[in-house]
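Asker: No sequence on hand, only this structure:
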């Protein structure tokens, strides 16, 4: 009997019970995420099912591999842009029709900015891991590594960008005071928002510091479930953690810099 996850009724039962547990806890705690938990898992099932069906066909050619990676970057950019601006139910979602029209334009610009920050973090990491030979230059290896790094860069971009805009709004008086003292607009914004880049990196730093002691992350577990030995699992996880830390650091710094340069801002509600 293999050591992988059993695909079949046991998996279905486990998923249903876990979703019910998350929904029940959310309902009891009044978080308002009970339905979101169920729909999120349902979407994950559909999306991963589709990915499983098309991935093997795609990674047999480099064109398919590149197309899939580009798709991941586009989805990450759109998702991060919406998180940063607060679109689709986020804090401050506008209600007026005129504001919603403006909101779409702001979210679109935010998506472009988020995409630039994500790529700034992802591209150097992929160049290093592929160029060094640490990851085989094959689609079946490139796609999962790229997906992990893109996902981490997306999270760091969302956290840093959203927090930077929050800080700029809450501490606007400090920004104005810095301008009055003669600072340039970019420098005045950075004076207020620069610490947000470090705050966005706390999850990545904590995961890296505690790996093996508190958590056994996905790359490690995945190699073990795939019948790899523990040394291979540890090597894969070390590469992933170092790559994530590098990509997330660059992405967070880039998005904060772009906020400071006024390339991304929240829309002003129509009056």
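Answerer: Received, thanks. Bear in mind that the values here come from a model prediction, so they are computed numbers and not experimental data. Numbers count the residues shown, from 1 in each chain.
Asker: only C-alpha atoms for contact and neighbour calcs from this point on.
Answerer: Fine.
Asker: going on from the longest helix anywhere in the chain, what's the next piece of helix or strand?
Answerer: If each helix of the chain is counted by residues according to DSSP state H, the longest one is helix 97-131. Toward the C-terminal end, the helix or strand that comes next after helix 97-131 (DSSP states H and E) is helix 139-170.
Asker: Distance from the chain centre to the longest helix of the chain, please.
Answerer: Put simply, helix 97-131 sits 11 Å off its chain's centre (CA atoms, centre = their mean, to the nearest Å).
Asker: swap in stretch 67-81?
Answerer: Using CA atoms, centre = their mean, the offset of stretch 67-81 from its chain centre is 10 Å.
Asker: Contacts for it, please.
Answerer: Contacts to stretch 67-81, defined as CA atoms under 8 Å, 6 or more residues apart in numbering, come from residues 58, 107-115, 118-119, 143, 146-147, 150-151, 154-155, 157-158.
Asker: another one to put next to it:
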């Protein structure tokens, strides 16, 4: 669809510079004051390097099951660390692996056992990658929104405890609506598919010569599977936050959010 030549490289570089420039001029930053301009630049460069490496390795991975499984484990490990570090900067970040595993593993196993996806890299790697990516997004959004809400409304949590609620129940009352918003991107994508957006799987299959019906069926499968994975990931993340297993180090009141 795109010619791989010098023109493509120049256009990509210009787009990345524009993205970095806009983020810098608008002073886009997170709650801790960390600007996103540098993050965008690094993300663009890392994406180029990582895709180049994967493009070389994927040919070896698809030839042997052990290499395939090792590659999938690597994908999961990177996703777990990325999600965990986005949610918190303390040692509880590794709990982010739980919502990823709870959403992705049963879904992938079901696909393998039913024969819908064969144990071959050419099929398993992209499907698993899409599901891990969806679970990562759901976990990060749910975790960050829930912990931000608990920090902002810490007094309401204390009020719930004073009324006799258990710590888990008090946190759930505050964090549940905020964490549930993590489902909105996936819901909106599914609701508008074919009308506003034409996702990559659908377009890719059409360009590859598949019939529109087959491309639509595959895309529907991807969207429904993603909603399932994200719903599980958000629910598990919310539970971890409510139980204080996934928390941030300090609140404005000087108390650990998980305490």
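Answerer: Thanks, I have it. Here the structure is a predicted model, which is why all the values come from computation and not from measurement.
Asker: returning to that earlier point: now do the longest helix of the first structure against helix 139-170, angle only.
Answerer: If you take axes from the mean of the first three to the mean of the last three CA atoms, to 10 degrees, helix 97-131 of the first structure sits at 140 degrees to helix 139-170.
Asker: What residues of helix 97-131 of the first structure count as buried?
Answerer: Neighbour-count burial for helix 97-131 of the first structure flags 99-100, 102-103, 106-122, 125-126, 129-130 (criterion: 16 or more other CA atoms under 10 Å).
Asker: cool, and stretch 50-62 of the first structure?
Answerer: 55, 58-59.
Asker: Might you report the residue contacts of residue 258 of the first structure?
Answerer: Residues near residue 258 of the first structure by CA under 8 Å, 6+ apart: 113, 264.
Asker: What's the match for residue 119 of the first structure in the second structure?
Answerer: By TM-score structural alignment, residue 119 of the first structure lines up with residue 101 in the second structure.
Asker: do the same with residue 206 of the first structure
Answerer: So residue 206 of the first structure corresponds to residue 188, using TM-score structural alignment.
Asker: what about that match, distance to residue 194 of the second structure?
Answerer: 12 Å (CA to CA, to the nearest Å).
Asker: host element of whichever residue in the second structure pairs up with residue 258 of the first structure?
Answerer: Taking TM-score structural alignment for the superposition, residue 258 of the first structure sits opposite residue 240 in the second structure. Residue 240 of the second structure is part of helix 212-242, with elements assigned from DSSP H and E.
Asker: mean deviation of that helix from the first structure?
Answerer: Compared with the first structure after fitting, helix 212-242 of the second structure has a mean deviation of 1.0 Å; criterion: mean CA distance after the TM-score superposition for the first structure.
Asker: Counterpart of residue 131 of the second structure over in the first structure?
Answerer: When the first structure is aligned by TM-score structural alignment, residue 131 of the second structure is paired with residue 149.
Asker: swap in residue 42 of the second structure?
Answerer: Counting by TM-score structural alignment, residue 42 of the second structure lines up with residue 39 in the first structure.
Asker: try residue 231 of the second structure
Answerer: Under TM-score structural alignment, residue 231 of the second structure pairs with residue 249 in the first structure.
Asker: swap in residue 218 of the second structure?
Answerer: Using TM-score structural alignment as the criterion, residue 218 of the second structure maps onto residue 236 of the first structure.
Asker: what's the distance between that match and residue 141 of the first structure?
Answerer: In terms of CA to CA, residue 236 of the first structure sits 11 Å off from residue 141 of the first structure.
Asker: and the aligned partner of residue 30 of the first structure in the second structure, how many neighbours?
Answerer: Aligned by TM-score structural alignment, residue 30 of the first structure pairs with residue 27 of the second structure. Residue 27 of the second structure has 14 neighbours, counted by other CA atoms under 10 Å.
Asker: Likewise for residue 167 of the first structure?
Answerer: If we define neighbours as other CA under 10 Å, then residue 167 of the first structure has 17 of them.
Asker: Quick one: residues contacting it.
Answerer: Residue 167 of the first structure neighbours (CA under 8 Å, 6+ apart): 192-193.
Asker: Map it across to the second structure for me.
Answerer: Residue pairing (TM-score structural alignment): residue 167 of the first structure is matched to residue 149 of the second structure.
Asker: ditto for residue 51 of the first structure
Answerer: Counting by TM-score structural alignment, residue 51 of the first structure lines up with residue 54 in the second structure.
Asker: what about that match, distance to residue 133 of the second structure?
Answerer: 16 Å.
Asker: repeat for residue 225 of the second structure
Answerer: From residue 225 of the second structure to residue 133 of the second structure the distance is 12 Å (CA to CA).
Asker: for residue 21 of the second structure, same thing?
Answerer: Distance of residue 21 of the second structure to residue 133 of the second structure, computed by CA to CA: 27 Å.
Asker: Over to residue 57 of the second structure?
Answerer: Distance from residue 57 of the second structure to residue 133 of the second structure, by CA to CA: 20 Å.
Asker: Could you do residue 106 of the second structure as well?
Answerer: 15 Å.
Asker: now do residue 72 of the second structure
Answerer: 12 Å.
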